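Visitor: what's the 3D shape of this:
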Amino acid sequence: MTSSHQRPPHHRTVVSYVQRGERMTVGQQRAWDRHWERWGREVKALPAGPVHFADWFGREAPVVLEIGSGMGETTSQLVAAAPEVNYVAVEVYKPGLAQLMMRAEALGAENLRVLRGDAVDLLTDHVEPGALDAVRIFFPDPWPKKKHHKRRLVQPGFVRLLATRLRPGGTLHLATDWEQYAEQMLEVCSAEPLLRNRFDGWAPRPDWRPVTKFEQRAVEEDRVSHDLMFERVELT
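Guide: Below you'll find the predicted structure:
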């Protein structure tokens, strides 16, 4: 495990998320009490070394990691639609994770595990190289003001970290409704030698990705959403 006093270059000193309140509804608290012990872990409380996803899920299966699952409306649908995968969601917002677990339960999904904390810490300290089959980042905070662009999650060091955690042939799928951030994502991912764009620029919007509330708001505000699909390659 990397020492907190000697972090690798991709570790951020500026985080990309805002701390929010953690007050939960009665329903969210019930879902938390029912499922957290089996489905959840705190990133900061993980033992040193990698998470063994097969042991946690109780089976060997492709591992999909979603970073920033929000309130879980879209994520729960993706989990339920793909029972053959081990779906992991990492999110800092406790009520959001509780809501995700509640939604997954309502859909009868059992192939979900949730991690509360910083995705950078998770990937740096607890995910082995090549352990992930797919990473999804849908509509991350755009930090639209120029002075806040350094807070954006998709930066060269972070993309490099993600690429190393993907298996060869694994995919990085990004989506955003902010044009300038989409262009930044395209530029950063295209510059990473471990990744190859599966399309000539933007990827077609996949039918299987549910419309998020952010995407619907973008439609109402005449903003175009962009998807990007990159694949991990092996360097020769």
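Visitor: contacts, neighbours, all on C-alpha from now
Guide: Noted.
Visitor: where along this structure do the strands fall?
Guide: 40-42, 63-67, 86-91, 112-116, 132-138, 166-176, 195-197, 226-232 (DSSP state E).
Visitor: which ones are touching the residue nearest the centre of the chain?
Guide: Centroid check for the chain by Cα atoms, centre = their mean gives residue 67 as the closest residue, at 1.4 Å. When contacts are counted by Cα atoms under 8 Å, 6 or more residues apart in numbering, residue 67 touches 89, 90, 91, 119, 135, 136, 137, 138.
Visitor: could I get those residues as CSV with distance to residue 204?
Guide: Shown next, in CSV, are these (distance: Cα to Cα, whole Å):
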residue, distance to residue 204
89, 24
90, 25
91, 26
119, 26
135, 17
136, 15
137, 16
138, 14
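Visitor: what is the nearest of these to residue 158?
Guide: Nearest to residue 158 among those, counting by Cα to Cα, is residue 119 at 9.8 Å.
Visitor: how close does that closest one get to residue 210?
Guide: With distances taken as Cα to Cα, to the nearest Å, residue 119 is found 23 Å from residue 210.
Visitor: looking at those two, which is more packed in?
Guide: The residue with more neighbours, out of residue 119 and residue 210, is residue 119; 23 against 13, by other Cα atoms under 10 Å.
Visitor: which residues of this protein fall in helices?
Guide: In the chain, the helices defined using DSSP state H lie at 26-39, 53-57, 73-81, 94-106, 119-126, 156-165, 179-190, 213-220.
Visitor: so which of the ones you listed comes closest to residue 20?
Guide: helix 94-106 (9.0 Å).
Visitor: for that closest one, buried residues please.
Guide: Of the residues in helix 94-106, 94, 95, 96, 97, 98, 99, 100, 101, 102, 103, 104, 105 count as buried by neighbour count, 16 or more other Cα atoms under 10 Å.
Visitor: any idea how far residue 116 is from the fourth one?
Guide: Spelled out, it's residue 97. Look at residue 97 and residue 116: by Cα to Cα, they are 8 Å apart.
Visitor: next up, for comparison:
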Amino acid sequence: MENEDQPRLRSVVSYVNRGGRMTVGQQRAWEEHWPSLGRTVGGLPEGPVDFDGWFGRSAPVMLEIGSGMGETTSQLAAAAPELNYVAAEVYEPGLGQLMLRAEKLGVETLRLLHGDAVVLLTEHVSPGTLSGVRLFFPDPWPKKRHHKRRIVQPAFVALVASRLAPGGTFHMATDWENYAEQMMEVCSGEPLLHNRHAGEPGGWAPRPDWRPITKFENRADVEGRVSHDLIFERV
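Guide: Prediction:
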């Protein structure tokens, strides 16, 4: 059901459904923890997710889009127990690995969603409810003819902005220069967002100490690419 609070967004395949079998450990984590920690976006009941009910408490909700194999996500969730931390990912073995990592760290404030984050935001998150959205190192689609597949497009940013509570943040990071520039241009053009670090050189956010260095950043450093953080705030 659409209303004026929900920006219309054409479905864009901004990710690749990678195959892959789970390891024994990932499968065990899935069997033991998925019933309580995970849900499939396509199987959610109509309407907004009751995050307070799912977590068993009322707390600010942080959504991370594209948690990958979960190394960064598990550490971020462990470091911020005051948040209800939600990870959305399309790769099942990655979610299995994230549950393994969370189990090892003793994280209890993490929930997982398997499926398309655009569908999640459009159909199952109420406007103005998220304290933050994180998008770290999304698929860069480096070939120019594929740039239209990048998830950070005006309609997507408008959707994210509409779901943020006032003062909530949209934090992105990428190691591809032209994608960083695209993110900056698109987010700067969204009237509901303000660049928290507009006064910094280029408007880039200083790299937060609390964000773990990912394998993508290490690879980028070896290959001579500079990573950029962008932090925009809902006005």
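Visitor: hmm, back to that, tabulate the strands of the first structure (TSV), appending distance to residue 80 of the first structure.
Guide: Listed next are the strands of the first structure as TSV, based on distance: least, Cα to Cα, whole Å:
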stretch	distance to residue 80 of the first structure
strand 40-42	17
strand 63-67	13
strand 86-91	10
strand 112-116	9
strand 132-138	16
strand 166-176	19
strand 195-197	28
strand 226-232	22
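Visitor: quick one: which of those strands is nearest residue 56 of the first structure?
Guide: Checking those against residue 56 of the first structure by Cα to Cα gives strand 112-116 as the closest, at 8.2 Å.
Visitor: give me the mean distance between the closest one and the second structure.
Guide: Compared with the second structure after fitting, strand 112-116 of the first structure has a mean deviation of 0.3 Å; criterion: mean Cα distance after the TM-score superposition for the first structure.
Visitor: helices and strands around that strand, which ones?
Guide: If contacts are counted by 3 or more Cα pairs under 8 Å, 6 or more residues apart in numbering; DSSP states H and E, strand 112-116 of the first structure sits against helix 26-39, strand 40-42, strand 86-91, helix 94-106.
Visitor: out of those, nearest to residue 170 of the first structure?
Guide: Nearest to residue 170 of the first structure among these is strand 86-91 (14.3 Å), distances taken as Cα to Cα.
Visitor: isn't residue 167 of the second structure up against residue 233?
Guide: Yes. With contacts counted by Cα atoms under 8 Å, residue 167 of the second structure reaches residue 233, the gap being 5.6 Å.
Visitor: so the two - more neighbours on which side?
Guide: Ranked by neighbour count (other Cα under 10 Å), residue 167 of the second structure and residue 233 place residue 233 first, with 22 against 16.
Visitor: and the more buried one, what pairs with it in the first structure?
Guide: Taking TM-score structural alignment for the superposition, residue 233 of the second structure sits opposite residue 231 in the first structure.
Visitor: mind checking how far the closest residue to that match other than its chain neighbours is from residue 44 of the first structure?
Guide: Of all residues not flanking residue 231 of the first structure in the chain, residue 171 sits nearest, at 4.5 Å (Cα to Cα, 6 or more residues apart in numbering). Noted for residue 171 of the first structure: a distance of 26 Å to residue 44 of the first structure, by Cα to Cα.
Visitor: which of these two has more neighbours?
Guide: residue 171 (25 against 13).
Visitor: and the more buried one, what pairs with it in the second structure?
Guide: So residue 171 of the first structure corresponds to residue 169, using TM-score structural alignment.
Visitor: is it correct that its match is in contact with residue 235?
Guide: No. With contact defined as Cα under 8 Å, residue 169 of the second structure does not count as touching residue 235 (9.6 Å).
Visitor: count of residues packed around the counterpart of residue 186 of the first structure in the second structure?
Guide: Aligned counterpart of residue 186 of the first structure in the second structure: residue 184 (TM-score structural alignment). By other Cα under 10 Å, the residues close to residue 184 of the second structure number 21.
Visitor: does residue 48 of the second structure touch residue 127 like I think?
Guide: No. In this structure, residue 48 of the second structure is not within contact of residue 127 by Cα under 8 Å, at 9.6 Å.
Visitor: more neighbours, these two?
Guide: residue 127 (18 against 15).
Visitor: for the residue mapped onto that one from the first structure, give me its contacts.
Guide: With TM-score structural alignment defining the correspondence, residue 127 of the second structure maps onto residue 129 in the first structure. Residue 129 of the first structure makes contact with 164, 165, 166, 167 under the criterion Cα under 8 Å, 6+ apart.
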